[in-house]
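**Q** need a 3D model of the sequence below.
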Amino acid sequence: MAETPTLSPPPRPADSAETQAETQIGTRAGLAAEALVPESLAPESLAPESLAPAMPPEAPLAMPVQDLARWDPGLGHRPSRPHRRPWLARAFVFGGAALLTGYGALQMYETVSVSGGTTALQYVLLALFTLNFSWIALAFTGAILGFLVLLRRPRPGPRPARLASRTAVVMPVYNEATARTFAGIEAMRESVEATGLGAHFDWFVLSDSTQGDAWIAEERAFLALRARLGPEARLYYRHRPKNHHRKAGNIGDFVSRWGGAYDHMLVLDADSLMTGDCVVALAAAMEADPDSGIIQSLPLIINRNTLFARVQQFAARIYGPVIATGLSVWSGRDGNYWGHNAIIRTRAFAQACGLPDLTGRPPFGGHVLSHDFVEAALIRRAGWAVTMLPTLPGSYEESPPSLIDVAVRDRRWAQGNLQHSRIIGAAGLTFASRQHFATGIAGYVASPLWLAQLVVGIALVLQTAYVRPEYFTSEFGLYPVFPRFDPVRALQLFGLTMGILLAPKGLGLILALIDGPVRRACGGAIRLLLSSLIEILLSALIAPIAMLIQSGSVFQILVGRDTGWNPQRRDDGSIPWRDIVRRHRWHMVLGLITGVAAFAIATSLFLWMSPTILGLVLAIPISWASGQLGLGLALKRRGLLMTPEERASPPIALRAGALEARNAETGLDAADALAALHADAPLAAAHARMLPPGAARPRGRIDPERTLAQAKVVEAETLPEAQAWLTPKERMALLHDRALLDRLARLRP
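**A** You can find the predicted model right below:
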């Protein structure tokens, strides 16, 4: 086992100075702030788990900010042995995609130039088609590669018998439901302990919560779980006063302050679940490859019941492995990182992944929003490998329950990926890292390009129907030039495009059909085929809605509108009808206008655009249906959209569900933070102990939230008055201040 550095906690500022500073502030308001913890909350009255430090001693690790404009290869890690790049796989994927794109572009040119001449508008259509076709061609060739690999049905190796390293399992949280997050942590810890190798793992909940009720609920859940697990649980909790740089800053703060004590860190999301075997296998894979910086698992979606979420769950399980395996093979050691369910070499991360702020204002400037792609590129630049284990079982996550919830998350992802246009040219990046950036950017630019292609196509049909033929062209001809299409070739090209678009789904379906256990778990061949058909039809109806949503997001970003960072809604449940109508009314109106116009221009145009028109016209009922629990469960009862993990739930998912139900009964997430602290003196003292050391306020610098909170809590005589008067930001200021917490404790109930 790797020796752990023994470091003393950093020196605390002198209590006299801290107390003096707080007394100076509190005296003006008549506060008795000289005692940081009231006499009634004396340490001897607390339970032992409340007195234990919430975090281990700090083990600092330098994390310098990286320079994107310059890079010296000599500063990076030198691999212990040479590693071969997968040139043959890359030639197949990118060469095949280039050939397909060239063929498709040629066919489109032949389609639009049948009249003997090509107009400027037709050239625009050709360019848009070529860009869109190249995107799906690359996905097609990558899926073929993944299909060929998975045909051999690779099996995971045996569980390692021993480990020699220490790993910190870190779960960043941001205003999440504690019943779910702490159930996940407890279930994963139990599973890892069952492997017999639990001593190699410490568990951290890293909070960036900005809501007072969520913060105190986290502390209560942490103290309760630590009390159940006992003093040797190696379970820790830290709340940051300011969520600087959001999740990237949260992880960076942990690495720079405690990272020196750990060889690796396993990064989770609040909805992550990983079996003990999976966690141990990742740690063993990192030990076996001293040149690895990141090893990414493929998380499968589980526990989803709404219609939309179950469609996503089915697609991720049946089609996802084909695409991910192809990506893993051609990427090789130049892989990507998805921000969670991955293990990272801590010192490599500290050395290479200090993210700089980009110049300018958001959305393209400021802190890096989608940090995971950038961290993978920088750690690869520094000489460490980034690999993926797409066939490793036991890695799970959840997904948003409805179309609107996905759109909210997608808006943030769109901004983060478009922001990568500022980073794709950074010095020293590998070709594959730049390709990962390009793929992410193209994933969002594709929607406005598709929309532009539809608009140009309609304009060309209008031109054909209403514009007079050009009798006097630049080239002499006996007949007038009509801007028309070759209908037979156009139909063939449409069939080719749809075939390439749907091929990855077909390949994943074939693998599921020939895999007996998977086929039976999905309800048999007939139900599996019907489920795939349902997924394709629903995806086709949702696609035009998603196109407009993403196009709107891209437009907002280009005109400078920044997105916020709202917590993701993870529970199953519908959205109020009025919110659905407000979100999709213009989609429906646009669909109606497009349908009437297309029918008026030409029946053939209407039929060609009917899938897009139908999806937009039905946008409101489709979005409503997407979040309906009843519709998803009805399909589940009939054995449709089933996955193997749904037919036989993984034991860790069942355990996490039972723990979540138990945690929910405590009502921590619904409790008022001020009331909880006021009623529970040991909790209030434990909360005060977990706060960072106080610092003297610089003269002349006034914190308005803290000042207003102080004035209100001083004037209040009862707890209900303080609850009614304090705003959310003022509550957070109070919860960060020991003197104001003391005053809160003195209020009458």
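**Q** CA only for contacts and neighbour counts going forward, please
**A** OK.
**Q** remind me, longest helix of the chain?
**A** With secondary structure taken from DSSP state H, the chain has its longest helix at helix 431-466.
**Q** gap between that one and the chain center?
**A** 25 Å (C-alpha atoms, centre = their mean, to the nearest Å).
**Q** so which bits of it are buried?
**A** 432-434, 436-442, 444-454, 456-458, 460-461, 463-464 (16 or more other C-alpha atoms under 10 Å).
**Q** which other helices and strands does the very next helix or strand once past that helix contact?
**A** Reading on from helix 431-466 to the C-terminus, the next helix or strand found by DSSP states H and E is helix 487-514. Applying 3 or more C-alpha pairs under 8 Å, 6 or more residues apart in numbering; DSSP states H and E, one finds that helix 487-514 contacts helix 96-112, helix 120-150, helix 307-318, helix 320-331, helix 516-521, helix 525-558.
**Q** at 7 Å instead, please
**A** Judged by 3 or more C-alpha pairs under 7 Å, 6 or more residues apart in numbering; DSSP states H and E, the packing partners of helix 487-514 are helix 96-112, helix 120-150, helix 307-318, helix 516-521.
**Q** ok and that helix relative to helix 525-558, angle-wise?
**A** 120 degrees (axes from the mean of the first three to the mean of the last three C-alpha atoms, to 10 degrees).
**Q** what is the orientation angle of helix 487-514 with helix 307-318?
**A** Using the same axes, to 10 degrees: helix 487-514 against helix 307-318 is 80 degrees.
**Q** let's see this one next to it:
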Amino acid sequence: MDQLMGDGAATRSSAVDFDDPIVPPERPLLMPIQSLTGWSRKRAKRKPQKPTKSTLAARAFVTLVTIALTVFATYEMINVVAVTSVTWLQMLFAALFAITFLWIALPCASAILGFIRLVRGGGAGAPPVTPGPLGRNVLVMPVYNEDPTRTCDALRQMGRALDDAGASEAFDIFILSDTRDDKVARQEEAAFYQLRTALSPDIAVYYRRRAQNTGRKAGNIADFVRRWGGCYDHMIVLDADSMMSGETLIYLARRMFLDPDAGIIQTVPMLAGRSTLFARMQQFATRVYGPIIAEGLAAWHGRQSNFWGHNAIIRTRAFAESAGMPELPGRKPFGGHIMSHDFVEAALMVRSGWAVYMIPELKGSFEECPPSLIDLAGRDRRWAQGNLQHMKVIGAKGLATMSRVHLLVGIMSYLASPLWFAMLTIGLILATQAHFTHPDYFPEGFSLFPHWPVFDSERALQLFGFTMGILLFPKVLGVVAMLLDPKARQACGGGLAIVLGMIAETLLSALIAPVMMILQTRWVMEIVMGRDSGWNAQRRDDGSMPFGAILSNHYGQMILGLAMAAAAFAVSIDTFLWLAPVTLGLVLAAFLSWLTAQAWAGLAFRKARLFLIPEEVEPASPR
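**A** Below is the predicted model of the structure:
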């Protein structure tokens, strides 16, 4: 499964016969640049979307559970580090713990809510819609130096599915190329003509390549809207690795047509189509844990939800009038074009009174995940910069509180790593201080009782178990929910395969997490120092890298892991064991990265019936 990306101003290829147009006649829509500082609710054409009682109740539940878990854990941590007096270093340690714990308590609370909703719903499908008009729709495929054969194959399958369902006349296909490589561009043009020939004449297929990829993907979509947006009621934005079933495409078009307040309806794409061990564990995780997470998010987001940039339907005119991307002031990496534009587009549309919501029960939406840890890191570096840019957006005038929460969660998803690393470092310093500083049991002045060292090891062990429970609880709930659904259980290989898969995925994820912590900490530091991520095409195949190349990417983390382990061991065996879950993953970083990038390792797990997904158990394929 693979598609493409893009951005900017358009041209026609000189090789095209103008009697056989590759673009339709233009029907422009105005798409004004939105202000982040000068917006006024009085000038808004629509009233803001008000949350329902059920949405407010869901938000209250998630907020109270998150706060309760965080307060309890922080209280316990304060008691762990300060049995008698409290130093500023201990308070800093406890404060960092509270912040990092908050960001594991929030998804746990959301997962609990999602589990309750999913079990109560009994596996009900997407809300029904009455038969009716679909409106004029277009599948928009932005591409950037992608494999045209793979992209057009996905579009061909979607086009044929629409034709088989009798809905081909309601949909067009538009490939929006931002490709800079002329050789790839020629291949794109050839693949476009083959795609047009392969599909029914009822489905119009168009292709446009921009001369300048200004604004990257957001600019690519904006250029399309400003030139051809008036041709379509709705656009379904795809990504370079997207695949959607014909039934899902038709459902989205009908749902959007029947809901005049809807601006964006987001599906929850499932990961599929990869063979490496790294990809297969991610695919398994989205199938087992994803449903309760999505249900929980949908419940408390309500109609002020988020947009993930693809596999969603958008009301074209609403998008044009509300979501013109401004440039952020200042120099890169914090200034310039907004890289993680999807969060901001959703926030701007909600600000203008349009509903943005997801339908977690809707199936038939797929994407691919990166085949290796290194590929994930390359993509995550761009996302880190894009999310940290949102610090200049979160205070924009008129944004809904929920939109600010989405932006804050995105920001903290990357700041949490340096905070976690800082907490571990301070914890190691405190442990060293407690071990090597001679305790003054009877300080000057009257004291009936001695002042003992400042760590309560028994309480620390209990807190560690509680923290691990909060981390694992969403996974356990996801497994329980799947075991309670006979159809879903069989689709993932049966109950035993699911339980063993969860154990294997948890162990691998626990080893990989410290590596990502160090990588994200490094990226945050680079961004703060002014280093831009650039824009490179993603690797879409399952090919591995030589071990030497992998080692060159991870040797720094391995050295750091060895240094932390040695320092902890010099303090005490207890400190060494406390840090072992972190240091072990770092020391094994290169080996883990190499092993999980191997297709043979993924296939070995499949042969053992681990990390199975429905597309492997059942004949049907997402592609």
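**Q** got a TM-score for the pair?
**A** After superposition, the two chains reach a TM-score of 0.95 (TM-score structural alignment, normalised by the length of the second structure), with 609 aligned residues with a C-alpha RMSD of 1.9 Å.
**Q** re earlier: with distance to Arg81 of the first structure as extra columns, can I get the helices and strands packed on helix 487-514 of the first structure in JSON lines?
**A** Shown next, in JSON lines, are those (distance: least, C-alpha to C-alpha, whole Å):
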{"stretch": "helix 96-112", "distance to Arg81 of the first structure": "31"}
{"stretch": "helix 120-150", "distance to Arg81 of the first structure": "25"}
{"stretch": "helix 307-318", "distance to Arg81 of the first structure": "35"}
{"stretch": "helix 516-521", "distance to Arg81 of the first structure": "39"}
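**Q** can you tell me what Val279 of the first structure aligns to in the second structure?
**A** Aligning on TM-score structural alignment places Val279 of the first structure opposite Leu249 in the second structure.
**Q** its match is in what secondary structure piece?
**A** For Leu249 of the second structure, the enclosing helix or strand under DSSP H and E is helix 246-258.
**Q** likewise Thr55 of the second structure?
**A** Counting by DSSP H and E, Thr55 of the second structure is found in helix 53-81.
**Q** now do that helix: distance to the chain's middle.
**A** Worked out by C-alpha atoms, centre = their mean, helix 53-81 of the second structure lies 24 Å from the chain centre.
**Q** can you give me the buried ones in that helix?
**A** For helix 53-81 of the second structure, the neighbour count (16+ other C-alpha under 10 Å) marks 55-56, 58-59, 61-63, 65-66, 69-70, 73-74, 76-81 as buried.
**Q** next: stretch 78-96 of the second structure.
**A** Buried-residue list, stretch 78-96 of the second structure, by 16+ other C-alpha under 10 Å: Ile78, Asn79, Val80, Val81, Ala82, Gln90, Phe93, Ala94, Ala95, Leu96.
**Q** and what of stretch 588-596 of the first structure?
**A** Applying 16+ other C-alpha under 10 Å to stretch 588-596 of the first structure flags Met588, Gly591, Leu592, Thr594, Gly595 as buried.
**Q** and it, how far from the second structure on average?
**A** On superposition with the second structure, the mean distance recorded for stretch 588-596 of the first structure (mean C-alpha distance after the TM-score superposition for the first structure) is 1.3 Å.
**Q** which bit of the second structure covers that stretch?
**A** So stretch 588-596 of the first structure is aligned with residues 558-566, judged by TM-score structural alignment.
**Q** what about Pro25 of the second structure, how many neighbours?
**A** Using other C-alpha atoms under 10 Å, Pro25 of the second structure has 10 neighbouring residues.
**Q** any idea what it aligns with in the first structure?
**A** That one, Pro25 of the second structure, aligns with Pro57 by TM-score structural alignment.
**Q** isn't there a strand covering Gly219 of the second structure?
**A** No: looking at Gly219 of the second structure with DSSP: H, G, I helix; E, B strand; the rest coil, it is helix, so not inside a strand.
**Q** just give the nearest non-adjacent residue to the residue in the first structure that it lines up against, would you?
**A** With the correspondence set by TM-score structural alignment, Gly219 of the second structure lines up against Gly249 in the first structure. The shortest distance from Gly249 of the first structure to any non-neighbouring residue, by C-alpha to C-alpha, 6 or more residues apart in numbering, is to Asn243 (7.2 Å).
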